[in-house]
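K.L.:
sequence and predicted structure below; questions after.
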Amino acid sequence: MAITLGHNQYGKAENRVVRLLRDSEPHQILDYNVSVSLGGDFDATHLDGDNRNVVPTDTSKNTTFAFAKHDDVVQPESYGLDLARHFVDDIDPVTGARISLEMYPWTRLTHDGAPHPYTFMRSGSHVRTACVTYDGAGVWVVSGVTGMTVLKTTDSEFEGFYTDEYTTLEPAKDRILATTVTAQWWHTDHDRDWQQSFDTVHGALLDAFAGHYSKSLQQSMYLMGEAALSADPGVAEIRFTCPNSHHFAYDLAKLGINNGNEVFHADDRPYGLIEGTVRRDDAPDPGPAFDPGRGW
């Protein structure tokens, strides 16, 4: 029986890159967390300690900051494409690159009734994400959002579910439905306005969540995905992770108070975890778009 080296990758994770666009009026701030993973001809460093093909992770770090001066930095997808193509096309031992980005939103402050030109507040409604995988021939771009917490105070139920001897959950005719959405969508069209595409999909997700009567979080998740694909023809597939943020009506009867379905205990764990994929029936295989182990 032989022991062999399997899939491997390396890079510099969580480079906190902030680019200030001083030439614009008003100023703009681009706040990124960038992780670089490289694959290629690196067997020798694992098997023999021969580092001649190894690009130091410090070099990856420096590159992410240097490329923040490029015009492509304004969108996470274009910034990721710029970096991935450099690592693969310009560095011989590297045959594959995966660039994962988080983009943190900042909101311009208001001063004397008008937006201030150079003062900001970090906003927390969501974090925009992107992941670019490139192997020298094919490129895969995945956009996304994480930390997007949404809640419905009514128009949500959960009834008619399967029961057995271990079921204690009572059916809910009128409940709070809340989740913190992580969504990633894969583009088959790369010649596009990335900001416009993000705004379109993000808006479709929120509109779908608000605009339907929910019978389950699974149903809501599917309708959000369906809306996203309908809104953007360049998106082939969207994947969701949606934890069910339970809100249980608190028993105030023991205190002699009628709750009236108004006071809740927000229970953070354990939680239901709902995950799923919505895709076009004619979409090609996503290849390594979502799976780093198939990236090189």
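P.N.:
Yep, it's here.
K.L.:
can we go C-alpha only for contacts and neighbour counts from here?
P.N.:
Fine.
K.L.:
show me what contacts the closest residue to Ser125 other than its chain neighbours?
P.N.:
The spatially closest residue to Ser125, leaving aside those adjacent along the chain, is Met148, at 5.9 Å (Cα to Cα, 6 or more residues apart in numbering). Counting by Cα atoms under 8 Å, 6 or more residues apart in numbering, Met148 makes contact with Ser125, His126, Val127, Thr180, Val181, Thr182.
K.L.:
try it against this one:
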Amino acid sequence: MSKHVLAQNQYGKAENRIVTVTRKGNDGAWHEIRDLNVSVALRGEYRDVHLTGDNGNCLPTDTTKNTIYAFAKEHGVDSPEAFGILLAKHFVSSQAVIHEAQIRVEEFAWERISVPSRKEQHSFARKGQEVRTAQITYSETTGLQVLSGLKDLTVMNSTNSEFHGFIKDEYTTLQEAYDRILATKVTARWANSASAAANPEHDWDASYAKVRRHMLEAFAETYSYSLQQTLHAMADRVLDHVSTVNEVRLNLPNKHHFLVDLEPFGLKNDNEVYFAADRMYGLIEGTVHRQGVQPVIATSDWITA
């Protein structure tokens, strides 16, 4: 018997790739696809399997994988959130030793290649935009929690951004900027209300599109004096316009663009030619939540860019 204490632990099957094809219309010629990456983590009575190797309480990770594919066939995939809720509730309710299940879903977007002269519509091109994410946790004690999100959404304002008035010490070399490019690769997560999570009729696709739209509109419309200010404006606008969202956490790496010195060539660079730096970068992160609402997105659970 170990003299040490076994603390938090979980296990499951990670990154199960699944693509579903839904055929619509009388002849099934109109196809819809969902392209997902699904990960399962189970928490419960697993002390013996760690300390003695007794697998009596261990549901094989291969079974969790099979469940994902079977559920896709039996129930379909309406949205990452809805599919994750089905899976999480199933694992907790089906096995007495499982007390909590967490499902993480990434969705890769495709757009239709429309051929007007062809009756069948089953051709797609992979979108070069963001990856949609969802994390669903269902627990016997705390109930259902749904975190939606996105990552790898690269955005840019080519003007209406400044950065000046900052602290300067003996190591400061950065020049003040009164007209600069502001670019970032957005990673966002938002906590949905308990009422939305519990509502089987909640339209997760519409909610995702609405949150995304308001974040992008805030980014575009904010005259920015810092990326921190822009972060707050993006989260604040979501909370103002989407009543089912209680908390927004944003991870915004500052994708620096530096003016190229063209004077050695006898040329003036009037904010026209920039060097786009890959590394290093400033990393701005923050959470905004409604007053009176306890934050649920833990900073320790955050994966930085």
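P.N.:
Here it is on my side, so go on. All values reported here derive from a predicted model rather than from experimental measurement.
K.L.:
ok, which stretches of the stretch 101-250 of structure 1 are strands?
P.N.:
The residue ranges that make up the strands of the stretch 101-250 of structure 1, judged by DSSP state E, counting those that start in this stretch, are 106-111, 114-122, 127-134, 139-152, 177-187, 235-249.
K.L.:
and those strands, which is most packed in?
P.N.:
Using mean count of other Cα atoms under 10 Å, the stretch among the strands of the stretch 101-250 of structure 1 with the greatest mean number of neighbours is strand 127-134 (a mean of 25).
K.L.:
report the angle between it and strand 177-187.
P.N.:
Here strand 127-134 of structure 1 runs at 30 degrees with respect to strand 177-187, directions being taken by axes from the mean of the first three to the mean of the last three Cα atoms, to 10 degrees.
K.L.:
mind giving me the packing neighbours of strand 127-134 of structure 1?
P.N.:
The criterion is 3 or more Cα pairs under 8 Å, 6 or more residues apart in numbering; DSSP states H and E, and the helices and strands that strand 127-134 of structure 1 contacts are helix 76-90, strand 94-104, strand 139-152.
K.L.:
do that again at 10 Å, thanks
P.N.:
Here strand 127-134 of structure 1 touches strand 28-40, helix 76-90, strand 94-104, strand 139-152, strand 177-187, helix 194-210, going by 3 or more Cα pairs under 10 Å, 6 or more residues apart in numbering; DSSP states H and E.
K.L.:
and that strand, how far out from the chain middle?
P.N.:
Its chain's C-alpha centre lies 8 Å from the corresponding centre of strand 127-134 of structure 1 when counted by Cα atoms, centre = their mean, to the nearest Å.
K.L.:
ok, average deviation of that strand from structure 2?
P.N.:
Using mean Cα distance after the TM-score superposition for structure 1, strand 127-134 of structure 1 ends up 0.6 Å from its aligned counterpart in structure 2, as a mean over the superposed pairs.
K.L.:
where in structure 2 does that strand align, residue-wise?
P.N.:
With the alignment judged by TM-score structural alignment, the segment of structure 2 matched to strand 127-134 of structure 1 spans residues 131-138.
K.L.:
what's the answer for stretch 226-236 of structure 1, then?
P.N.:
Against structure 2, the aligned range for stretch 226-236 of structure 1 is residues 236-246 (TM-score structural alignment).
K.L.:
re the thing from before, could you save the helices and strands packed on strand 127-134 of structure 1 as JSON lines and add columns showing distance to Leu217 of structure 1?
P.N.:
Conversion of these to JSON lines gives the following (distance: least, Cα to Cα, whole Å):
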{"stretch": "strand 28-40", "distance to Leu217 of structure 1": "30"}
{"stretch": "helix 76-90", "distance to Leu217 of structure 1": "29"}
{"stretch": "strand 94-104", "distance to Leu217 of structure 1": "26"}
{"stretch": "strand 139-152", "distance to Leu217 of structure 1": "11"}
{"stretch": "strand 177-187", "distance to Leu217 of structure 1": "8"}
{"stretch": "helix 194-210", "distance to Leu217 of structure 1": "10"}
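K.L.:
ok, and the closest non-adjacent residue to the aligned residue in structure 1 for Ala220 of structure 2?
P.N.:
Structural alignment (TM-score structural alignment) places Ala220 of structure 2 against Ala210 in structure 1. Leaving aside its sequence neighbours, Ala210 of structure 1 sits nearest to Lys152 (Cα to Cα, 6+ apart; 7.4 Å).
K.L.:
aligned to that neighbour, what sits in structure 2?
P.N.:
Taking TM-score structural alignment as the criterion, the aligned counterpart of Lys152 of structure 1 in structure 2 is Asn157.
K.L.:
wait, doesn't that match sit right on Leu227?
P.N.:
No - under the criterion of Cα atoms under 10 Å, Asn157 of structure 2 makes no contact with Leu227, lying 11.3 Å away.
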